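S.K.: requesting a structural model of the entry that follows:
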Amino acid sequence: MSFIADKQTLDDLSLLGKYNPYSVFSLFNQVKTRGGQKLLDQMFQHPLTDADQINSRSAAFRYFSDHRASFPFEEEALGNMEAYLDEGCAGNFPMALWQMSRKKFTALAVKDDSLSLQLQSIDACIGVLKTCTTLLHQLEKEGRDKNSPWQKWADSARQITRDKRLEHLHTSNRTFTQNARLHYLLAQVFQEQLKTLLAHTYEMEVYITVANVGREKGFCYATALPKEKNLLIAHGVRHPGLDKAVANSLSFSGNSNVLFLTGANMAGKSTLMKASGILLYLAHMGFPVAATEMQFSVLDGIYSSVNVPDDLDKGYSHFYAEVLRVKKVAEEVDAGKSLFVIFDELFKGTNVKDAYDATLAVTAAFTAFRECFFIISTHIFEVGDALKAEGDHIQFQFLPTVMEGTVPRYTYLLQKGITQDRQGMIIIENEGILDML
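M.R.: Predicted coordinates for the structure are as follows:
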């Protein structure tokens, strides 16, 4: 089953976006090759839902975090090799020799460069395999070619580079016939094996690169647990895009599955909620996460409602768009899915009375879905007092504001309870808006 995260959630959390410098994807996208970028994108598009697979991938990243490695391959050479293998070759050596002879004739007759380009591609392929030979020797010498994430790559490289049929790889002045035979061997006989080697090579690049990012950022690796454990415990949680972010702890279980979050504007509620969603998403990818410690039960997906837009084409107001969002989540949790749900200021598009009633009713109803975890923020702190009668399934926490005269200071540290902080008018007055009017 695929991990659920719809476009609204992906946009709310700024998870994807190669050309968005502030996306989580861009944070990790320091790979150099197109193949590596394609694999990284696939990992972001398809988080895992099996605890063993998550932990296996996480262990690979952790290995390269503990055992630093450099990626010795040239981007251009790998790209040329991939294009060359995709083009392929004729089905047998005589046909390959005839086709290359025809290219040689056209090169002499009409100065066609197809033969020259083909020879360049062969040289690029040979260059990659020579780098493989050097790297493989180093891994074998250090004993890292077995029982490590390098093993699949090493086995694949060993099978190809030590095949006697490719002995002309190391010949500096190859004859025309030798080039034709190499072309046949590389683009036909070993084509699929070389494609597999390329795939493993791109995988190594992603492992090395992502591990480097995680180490530089001080991220940790989460432990995935089976779904039936039904818990989430994370310490030192922060937003991965903020270098000096204040860290907080989160804890959910079947007996405490709703976090009711209050706090003034600018106190950090939205940032904390986004950080929590990103944390869960990256954890399901097996990636390093912005925390100091984390263990979590595998979930079916994440839904968020942070920046819900109206829809002029469909005639939806902001409030109605919010209602539809809540309805979508209600349908999913009612269908038995285990979800992490973020609602930032429920029903802010309507009047205070309706918002109070709706927030109270929806939050109370969500407590019944014990296999889902919810973070619900609101400025209507009075809802919290009414929710206390619902039992112990709701955690009440807030992000405080410390007033220094007329200037608010925000600690960004979670505290237990419900806050009545409201500094909206103070901020407006501090900006001198009323004096202007």
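S.K.: contacts, neighbours, all on C-alpha from now
M.R.: OK.
S.K.: how close does the most far-flung residue of the chain relative to its centre sit to Lys103?
M.R.: Using CA atoms, centre = their mean, the residue of the chain lying farthest from its centre is Ala109. It sits 52.8 Å away. Distance, Ala109 to Lys103, using CA to CA, to the nearest Å: 10 Å.
S.K.: do His393 as well
M.R.: In this view, His393 and Lys103 are 75 Å apart by CA to CA.
S.K.: got it, and Leu169?
M.R.: From Leu169 to Lys103 the distance is 22 Å (CA to CA).
S.K.: also Thr161?
M.R.: Thr161 is 28 Å from Lys103, by CA to CA.
S.K.: now do the helices in the stretch 1-150 of the chain.
M.R.: 7-12, 24-28, 34-45, 51-66, 75-87, 93-110, 114-142 (DSSP state H, counting those that start in this stretch).
S.K.: I'd like those as CSV, with distance to Glu205 appended.
M.R.: Below are the helices of the stretch 1-150 of the chain laid out as CSV (distance: least, CA to CA, whole Å):
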stretch, distance to Glu205
helix 7-12, 25
helix 24-28, 12
helix 34-45, 6
helix 51-66, 10
helix 75-87, 11
helix 93-110, 33
helix 114-142, 13
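S.K.: closest to Glu382 out of these?
M.R.: Of all the helices of the stretch 1-150 of the chain, helix 7-12 sits nearest to Glu382, with 26.7 Å by CA to CA.
S.K.: which strands or helices does that closest one pack on?
M.R.: Applying 3 or more CA pairs under 8 Å, 6 or more residues apart in numbering; DSSP states H and E, one finds that helix 7-12 contacts strand 301-305.
S.K.: wait, Leu339 sits on Phe373?
M.R.: Yes: using CA atoms under 8 Å, Leu339 makes contact with Phe373 at a distance of 6.4 Å.
S.K.: which one's more surrounded, the two?
M.R.: The neighbour comparison of Leu339 against Phe373 (other CA atoms under 10 Å) goes to Phe373, with 26 against 23.
S.K.: please look at that one and Phe343 and confirm they touch.
M.R.: No: judged on CA under 8 Å, Phe373 makes no contact with Phe343 at a distance of 11.3 Å.
S.K.: what about Lys327, distance to Asp334?
M.R.: With CA to CA as the criterion, Lys327 and Asp334 are 10 Å apart.
S.K.: let's see this one next to it:
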Amino acid sequence: MKFKIDNQTFKDLDIFDTAQNGQSVFALFNFTQCLGGKERLRSFLSSPVTDLTELTERKAAIAYFQKYLPIGLEVDKNSLDFTEFYLKNGSYPTRIVSKAIAIERKIMDKISPNSEYYLIEKGVSSTVNLLKSIHQFSLELSAKFQRSESYPTLLQKNNEKVLEIFSQPEYEEIINLKKIKAYDTSRLDYLFRYKDRHHIRFFLSLIYEYDAFRSVAKAAGEYKLSYPEILPETENRLNIEGLFHPFVENAIPNDIHFDGSSNLLFVSGPNMAGKSTFLKALGICVYLAHVGFPVPASRMTLSVLSGLCTTINIADNLKSGYSHFYAEVMRIKDVTAELSSNKNMLVIFDELFRGTNVKDAYDGTLAIVSAFSRIKSSFFVVSTHIVEVAKELDDNTKIKFCYFEVDQPDGVPTYTYKLKEGVSDVRLGMYIINKERLIEQINSITDDK
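M.R.: Here you go, the predicted structure:
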């Protein structure tokens, strides 16, 4: 089953769109060395999955690259570029010409060079170089597997297929080829672009995949990411230790724990205390786990979810005539529709009903949070600055209450960005207004003309 995610969530979490500081999750992981690897990385990030086996195999392969293959599969980039060009262009041969004709073509090219023969000659030599690099890497990989008690299933399956292909006579000959003669060019062109084109495409795909794996592994080391433990969806678990936002320098880590006794986390705290950053970090962490990537946390255990919906940076829709409040209502309606068919989701709302008056925001938050808490198969995280709602929800055993701590020595707030159990009673609106001397500035304005 496909993992459910929508454009609003992609935007909220800056998966591909550039964030305000010029970063995106894709850019964070992009240490790829070739265009095909970059596109494969994008494909992984575009397509989260719910298949536990696929997630486990990809995660293990990336972790293996980080530990044992930090350099990855090294290929000559010029050879790779030309091979890709060669496979896409020119007339594909449907038969092998005789040695005499092959030699004649070589001679004619010397007398009068033509682009078609250059494409074939250069393309064949480039492809041979790539094949030799792949073969050598596969032998090294086999040697590592023999010295290790455990190795990733995905890499093992790939390597078995690679070595099986290279055991065929045509490929054994290619590996031992010292010099490419005129007839070699003709018959290998037939092999690469016609008879065995599917194998050459497989080898290119492998280069792209291993480039993406090496890129993600490098990011894991660079940003101190960890590999999550992924469980079957029936476990209904989401526990994270040391969660941090990967875009925030020297980020303060926090923990979050769900279990069978509660399914909704109610987060309070004043503005700028860290609520939105925490919610984005949580969303990114869960999303990356469903791509099979390492996550921004020291430890994570989660059961496979069917989808992720966030509402963090929702805007009004002038084209549709929606106010901000109405856009919020429609967003909740859309999420509810998803929950009816995807009962195993993580849903995140930041500051419910910020687009309406305090009374409606209070009543709406109370009603929506109470309703969400009854959906036991999904997880919900809701932040708000309307802390009075918490008093009405206090006896709901399905809700956990947390807040972002703010110290106020001498009346001056200090943001710790640490999540604590309980409900915040800190109000900083007037402090900020007074700090910026807004009232004085307004009062200084005169009506003199």
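S.K.: any idea what the TM-score is?
M.R.: TM-score for the superposed chains, counting by TM-score structural alignment, normalised by the length of the first structure: 0.92, backed by 435 aligned residues with a CA RMSD of 2.6 Å.
S.K.: Pro296 of the second structure against Ala251, yeah?
M.R.: No: look at Pro296 of the second structure against Ala251 with CA under 8 Å: they stay out of range, at 10.3 Å.
S.K.: any shared contact partners between the two?
M.R.: Common contacts of Pro296 of the second structure and Ala251 (CA atoms under 8 Å, 6 or more residues apart in numbering): Phe244, His245.
S.K.: more neighbours: those two, which one.
M.R.: Taking neighbours as other CA under 10 Å, Pro296 of the second structure and Ala251 compare with Pro296 leading, 30 against 14.
S.K.: near the spatially closest residue to the more buried one that is not a sequence neighbour, how many other residues are there?
M.R.: Leaving aside its chain neighbours, Pro296 of the second structure sits nearest to Leu225 (4.9 Å; criterion: CA to CA, 6 or more residues apart in numbering). Using other CA under 10 Å, the number of residues around Leu225 of the second structure comes to 23.
S.K.: what do we get in the first structure for Leu225 of the second structure?
M.R.: Mapped onto the first structure by TM-score structural alignment, Leu225 of the second structure lines up with Phe219.
S.K.: that match contacts Pro288, doesn't it?
M.R.: Yes: assessed by CA under 8 Å, Phe219 of the first structure is found in contact with Pro288 at 5.6 Å.
S.K.: contacts for stretch 418-426 of the first structure next, please.
M.R.: Against stretch 418-426 of the first structure from outside (CA under 8 Å, 6+ apart): 261-265, 381, 384, 396-401, 406-408.
S.K.: residues contacting the match of Leu225 of the second structure?
M.R.: Per CA under 8 Å, 6+ apart, neighbours of Phe219 of the first structure: Pro288, Val289, Ala290, Ala291, Thr292.
S.K.: show me the contacts for the aligned partner of the last one in the second structure.
M.R.: Following TM-score structural alignment, the counterpart assigned to Thr292 of the first structure within the second structure is Ser298. Going by CA under 8 Å, 6+ apart, Ser298 of the second structure touches Leu225, Ser226, Ile240, Glu241, Gly242, Leu243.
S.K.: closest one to Ala361 of the first structure among the helices of the stretch 1-150 of the first structure?
M.R.: Of all these, helix 7-12 comes closest under CA to CA, at 23.1 Å.
S.K.: so where do the strands sit in the second structure?
M.R.: Along the second structure, counting by DSSP state E, strands occupy 229-231, 238-243, 254-258, 264-268, 299-303, 307-311, 345-350, 379-384, 399-407, 414-421.
S.K.: in JSON lines: those, plus distance to Glu328 of the second structure.
M.R.: Listed next are the strands of the second structure as JSON lines, based on distance: least, CA to CA, whole Å:
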{"stretch": "strand 229-231", "distance to Glu328 of the second structure": "32"}
{"stretch": "strand 238-243", "distance to Glu328 of the second structure": "26"}
{"stretch": "strand 254-258", "distance to Glu328 of the second structure": "26"}
{"stretch": "strand 264-268", "distance to Glu328 of the second structure": "18"}
{"stretch": "strand 299-303", "distance to Glu328 of the second structure": "29"}
{"stretch": "strand 307-311", "distance to Glu328 of the second structure": "8"}
{"stretch": "strand 345-350", "distance to Glu328 of the second structure": "10"}
{"stretch": "strand 379-384", "distance to Glu328 of the second structure": "13"}
{"stretch": "strand 399-407", "distance to Glu328 of the second structure": "22"}
{"stretch": "strand 414-421", "distance to Glu328 of the second structure": "26"}
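S.K.: for these, which one sits closest to Ser24 of the second structure?
M.R.: Between Ser24 of the second structure and those, the shortest separation by CA to CA is 16.5 Å, and it involves strand 307-311.
S.K.: equivalent range in the first structure for the closest one?
M.R.: Going by TM-score structural alignment: strand 307-311 of the second structure matches residues 301-305.
S.K.: give me the mean distance between the matching stretch and the second structure.
M.R.: When the second structure is overlaid, stretch 301-305 of the first structure sits 0.7 Å from its aligned residues on average, using mean CA distance after the TM-score superposition for the first structure.
S.K.: buried stuff in that stretch?
M.R.: Gly301, Ile302, Tyr303, Ser304, Ser305 (16 or more other CA atoms under 10 Å).
S.K.: check stretch 349-356 of the first structure too.
M.R.: Gly349, Ala355, Tyr356.
S.K.: which residue in the second structure aligns with the second one?
M.R.: Aligned by TM-score structural alignment, Ala355 of the first structure pairs with Ala361 of the second structure.
S.K.: counterpart of Lys67 of the second structure over in the first structure?
M.R.: Using TM-score structural alignment, Lys67 of the second structure pairs with Asp66 in the first structure.
S.K.: so how far is Thr175 of the first structure from its match?
M.R.: According to CA to CA, Asp66 of the first structure stands 46 Å off from Thr175 of the first structure.
S.K.: what's the answer for Arg158 of the first structure, then?
M.R.: The gap separating Arg158 of the first structure from Thr175 of the first structure is 26 Å, by CA to CA.
S.K.: and Leu48 of the first structure, by the same measure?
M.R.: Taken as CA to CA, the span from Leu48 of the first structure to Thr175 of the first structure is 50 Å.
S.K.: those two - which one has more neighbours?
M.R.: Comparing Leu48 of the first structure with Thr175 by other CA under 10 Å, the one with more neighbours is Leu48, at 25 against 11.
S.K.: residue contacts, that one?
M.R.: Ser2, Phe3, Ile54, His284, Met285, Gly286.
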